[in-house]
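Trainee: My questions are about this predicted structure, shown below with the sequence.
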Amino acid sequence: MIDSLDVSYGNMWGSHEGPTHPNPIPSALAARRHAAGMSYAVLLSLRERPLAMVERWPRGRWRVYLFDDASRRAQMIDFEPFGTGKLVVFRNTRLTEGGQETLSVEGLCCPAAEFGDWQVFASFLAQQDHELAPTVVLHDVSVGEGAGPLRPTGIEQLFLPGPRDTPDGPATVELGDAGAVRITSGQLVVSDPGWVIDPRTVAVPPGEYPVTLALLRRTPWITVAAAKVTFMDTPSHTWEMVLRPDEDPELLGEGEFYGVGVDTGTVAFMDATRTVDEEGLDEEVFGPLSFVDRPSVELPGTDTEPNLIALSAGWGDGSYPVWIGRTEDGQAACVVVDFRLYPTDQEMTAPGGTGPSPA
């Protein structure tokens, strides 16, 4: 008879891959994500044996995976809100090596779960022939808070020429001049030029600002390790993550960040008024860029629009942190995109290697 369960938390994405959390998170972070309506996963286990993985989905939906005696996913139960304070099962599936079998959902329901009310899902362990005590005690065994979101450590060192040790071996950093981006609207945009939707923006005075590249050279390849737009010839006193209005760093786990998403292997700096002809990108941007001799390209301005500077995003697609450096009086001195080709000081000292993956 089960009278207690261990509870731990993790990111939902990837939680379907096995009987553990690929990316564990603290219970306090899971609680903040719950309050914000975000997704996360809860593992219910008994003496290190996984019994159920509970996933919080958008719009009040939940999914529960039940494990068999060999810690394999044997059943998947999907819940949706019904009325006030209630969840009903709309899909109940047995998972087998040969495929899936639909099971009855008749009469399967439970109270809507508040954070920490995991007994409501523990009752479904009976679907795998587990017997539960009238009261099941929950023990929080989640990871500690850790160091928090990715910190802007070593940003200046990204642009120091010289040798570097990287995960792919020794290389050399060189500085490159990508030209100047012209800002007319007072808003600098940092975005994938093929996907300029809800981009990251930084308020700066109108003007022309130089774009500097930190180029990592490994014969015969040359890749962009970082890119900087400089607004003031003044050292940055503080660094902060460039955030959209709806982003809260308190919802980030250890080493995570909000960054610029890249789906075309390219990042661009441009004014907020600049439009992009997506049909011309292959000929004007993607084709000319080269890992051998051309890491950046400028699309000239027109009579009505300022220019655009595009560059290869490290080794390609992903998400990359964008930092703004500020002077002592709070003015924007520069913006830096770090393509994470070599570890920062924070990642070098983190347990288990060069650091966690971005958010």
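Mentor: Perfect, I can see it now. Residues are numbered from 1 along each chain as shown.

Trainee: use CA for all of it now, contacts and neighbours both
Mentor: Noted.

Trainee: for the protein, which strand is longest?
Mentor: strand 169-183 (DSSP state E).

Trainee: buried residues in it?
Mentor: Buried residues in strand 169-183, counted by 16 or more other CA atoms under 10 Å: 171-176, 178-183.

Trainee: where do the helices sit along the protein?
Mentor: Assignment of helices within the chain using DSSP state H yields the ranges 27-35, 119-122, 281, 345-349.

Trainee: List the buried residues for stretch 80-99?
Mentor: Within stretch 80-99, the residues that count as buried by 16+ other CA under 10 Å are 80-81, 87-89, 91-95.

Trainee: Over to it now: how far is its first residue from its last?
Mentor: The first residue of stretch 80-99 is 24 Å away from its last residue (CA to CA, to the nearest Å).

Trainee: quick one on the thing from earlier: could I get the buried residues of stretch 80-99 as JSON lines with distance to Ser312?
Mentor: Output for the buried residues of stretch 80-99, formatted as JSON lines (distance: CA to CA, whole Å):
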{"residue": "Glu80", "distance to Ser312": "43"}
{"residue": "Pro81", "distance to Ser312": "45"}
{"residue": "Leu87", "distance to Ser312": "47"}
{"residue": "Val88", "distance to Ser312": "48"}
{"residue": "Val89", "distance to Ser312": "47"}
{"residue": "Arg91", "distance to Ser312": "44"}
{"residue": "Asn92", "distance to Ser312": "46"}
{"residue": "Thr93", "distance to Ser312": "44"}
{"residue": "Arg94", "distance to Ser312": "46"}
{"residue": "Leu95", "distance to Ser312": "43"}
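
Trainee: and the residues you listed, which of them are in strands?
Mentor: Filtering these for strands - DSSP E - leaves 80-81, 87-89, 91-95.

Trainee: list the contacts for Thr166?
Mentor: 341-343 (CA atoms under 8 Å, 6 or more residues apart in numbering).

Trainee: Put together CSV for these, with distance to Gly194 on each row.
Mentor: Shown next, in CSV, are those (distance: CA to CA, whole Å):
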residue, distance to Gly194
Leu341, 23
Tyr342, 26
Pro343, 28
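
Trainee: okay, pairing it with this:
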Amino acid sequence: METTVAAVYCEGWDDGVVNPLTPDRAESRDSAGEPYSVVLLAGGRPHTVLDISWAEGYCAVTRYDADGRRIAVHEFRRAPEGDLFLRESTTWHDPAGAGARHRTSWQIGGRRNDSIEPAGDRGGRHTFSDGGFTPPRLPIPAFGRWKALLDSAARVHAEACVRQFADICAAPRVIDGPFRINNDPPGAHDLPVRTSDERPWHPPRPLQPRGLASLFRDGAERTVGDRRMRLATRPAGKLNLPSGRLVAADPSSLDYGDEPFLTTVPPGTYPVTVSLATFTDDLAHTRVAAMRIDISDRHPVRWEPALRDGQDLLDLGYGEFFGFGVDAGLACFVDEDNRERLTDEWQSLELRDPRFVTLSGGDMIAWSSGWGDGAYPTWIGRDHSGRVTSFIADMLLFPSDD
């Protein structure tokens, strides 16, 4: 049976329409890659919500039942070839009952991971992982041409219910479809409408490097709350990288097998610079803002996150990053070949003034980590030719660029 749906445009859905948009304004956002949402109505009720941000190559398709309960979310991402592929889908079998949940994620290379929770939040899980699966793909739709997205999500939902829930849930329900889009304005509707300064959703935009150059500019000042900090740089020694495989980690966790970054550099010894931030109204209070390894003297023109094996930027949400964890208030750079040998060096460290030290003739450089424990990103600088110029461990002292 064909389902007819009509579109209402807005900045998001939160049990009601948030910041309504005219179709022309929504189409303008679509063309510019700016985030917006489409609430598709069937019989006057929310049937599907599309959250779209083409700048991030992202579209989420969320389905609701007749009682307004969420029953499926499908997240499409842009593939390297330019079309969309289904990155992750989550289906709830019975929102009013056990809430059985099935989550599937696809990797563009063909691996599929499934997690089935027959009792939902009450516990119990079956997991499967296998290769040889091609994720569903489709072209990025033109504005208003939502049918392919809806039909694709419907097929995946039906498969999840019938093939995966059949042996662990009673009477699996298949989503309705295919769909017919009514592009005429829906006219008056009874949906709640409100305005807000904040959208109810954000596109999956990972943390971006913020003002890295200014972190290494002597005399630059940055704001923390209502206080100012002044930056100064100092040579921190030279780091030996005999294998060219860099590890950034809490030195107290080196024996836990911290993985080196995927990006390697030629084996050698490289200068390291520390950025120190001192409160202008308390000159005795200094923190490490960042550590930089200079691989060459070329100027970086772009920055990218340093990734480890198994990390994929598509897994990051808004403002998220892959970082190294700190539990002892300390961080370090070390080569993978030296990591195991230096696992006990941290026990003698007490970095107060200065807040950094070179150990074992340059085999490790350690420092006190920003405000203390937490997680910290490492950024890779590249020149116009894509060659690595530097690594920067960012201690996230400052909440935003100023």
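Mentor: Perfect, I can see it now. Just so we're clear, the structure is a prediction, and the values are computed from it rather than from any experiment.

Trainee: TM-score for these two?
Mentor: Overlay of the two chains. TM-score (TM-score structural alignment, normalised by the length of structure 1): 0.60; 265 aligned residues with a CA RMSD of 4.3 Å.

Trainee: now for the buried residues of stretch 80-99 of structure 1, which pair is the farthest apart?
Mentor: Spatial extent of the buried residues of stretch 80-99 of structure 1 (CA to CA) is set by the pair Pro81 and Leu95 at 23.8 Å.

Trainee: My read is that His202 of structure 2 contacts Tyr318, right?
Mentor: Yes: counting by CA atoms under 8 Å, His202 of structure 2 does reach Tyr318; the two are 6.3 Å apart.

Trainee: ok, these two, which is more surrounded?
Mentor: Neighbour totals were compared for His202 of structure 2 and Tyr318, and His202 leads with 16 against 12 (other CA atoms under 10 Å).

Trainee: Please name whichever of the helices of structure 1 is nearest to Leu243 of structure 1.
Mentor: Nearest to Leu243 of structure 1, of all the helices of structure 1, is helix 27-35, at 17.3 Å by CA to CA.

Trainee: And that closest one, what's buried?
Mentor: In helix 27-35 of structure 1, counting by 16+ other CA under 10 Å, buried: 27, 29-31, 33-34.

Trainee: quick one: the residue nearest to Ile25 of structure 1 when sequence neighbours are not counted from Ala28 of structure 1, how far?
Mentor: Nearest residue to Ile25 of structure 1 in three dimensions, chain neighbours excluded: Gly10, at 4.7 Å (CA to CA, 6 or more residues apart in numbering). Using CA to CA, one gets 11 Å for the distance from Gly10 of structure 1 to Ala28 of structure 1.

Trainee: Can you check which part of structure 2 the longest strand of structure 1 sits on?
Mentor: Taken onto structure 2 by TM-score structural alignment, strand 169-183 of structure 1 occupies residues 227-241 there.

Trainee: And for that stretch, what's in contact with it?
Mentor: With CA under 8 Å, 6+ apart, stretch 227-241 of structure 2 has contacts from 215-223, 267-281, 333-335, 356-358, 362-365.

Trainee: Quick check: Cys252 of structure 2 touching Gly325?
Mentor: Not Cys; residue 252 of structure 2 is Ser. No: at 10.5 Å, Ser252 of structure 2 does not count as touching Gly325 under the criterion of CA under 8 Å.

Trainee: quick revisit: dump the buried residues of helix 27-35 of structure 1 into JSON lines; add distance to Pro152 of structure 1 as well.
Mentor: Below are those laid out as JSON lines (distance: CA to CA, whole Å):
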{"residue": "Ser27", "distance to Pro152 of structure 1": "25"}
{"residue": "Leu29", "distance to Pro152 of structure 1": "21"}
{"residue": "Ala30", "distance to Pro152 of structure 1": "24"}
{"residue": "Ala31", "distance to Pro152 of structure 1": "26"}
{"residue": "Arg33", "distance to Pro152 of structure 1": "23"}
{"residue": "His34", "distance to Pro152 of structure 1": "27"}
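
Trainee: Which of the residues you listed sits closest to Val137 of structure 1?
Mentor: Checking these one by one against Val137 of structure 1 (CA to CA), the nearest turns out to be Ser27, at 16.4 Å.

Trainee: ok, now which ones touch that closest one?
Mentor: 8-9, 140, 142-143.

Trainee: Please list only the buried members of the residues you listed.
Mentor: Buried among these by 16+ other CA under 10 Å: 8-9, 142.

Trainee: one step back: so, if you compare the contacts of Thr166 of structure 1, which one comes nearest to Gly330 of structure 1?
Mentor: Pro343 (27.5 Å).

Trainee: That closest one pairs with which position in structure 2?
Mentor: Alignment note (TM-score structural alignment): Pro343 of structure 1 maps to Pro399 of structure 2.

Trainee: Quick one: residues contacting its match.
Mentor: Val224.

Trainee: measure it to Glu88 of structure 2 for me?
Mentor: Counting by CA to CA, the gap from Pro399 of structure 2 to Glu88 of structure 2 is 31 Å.
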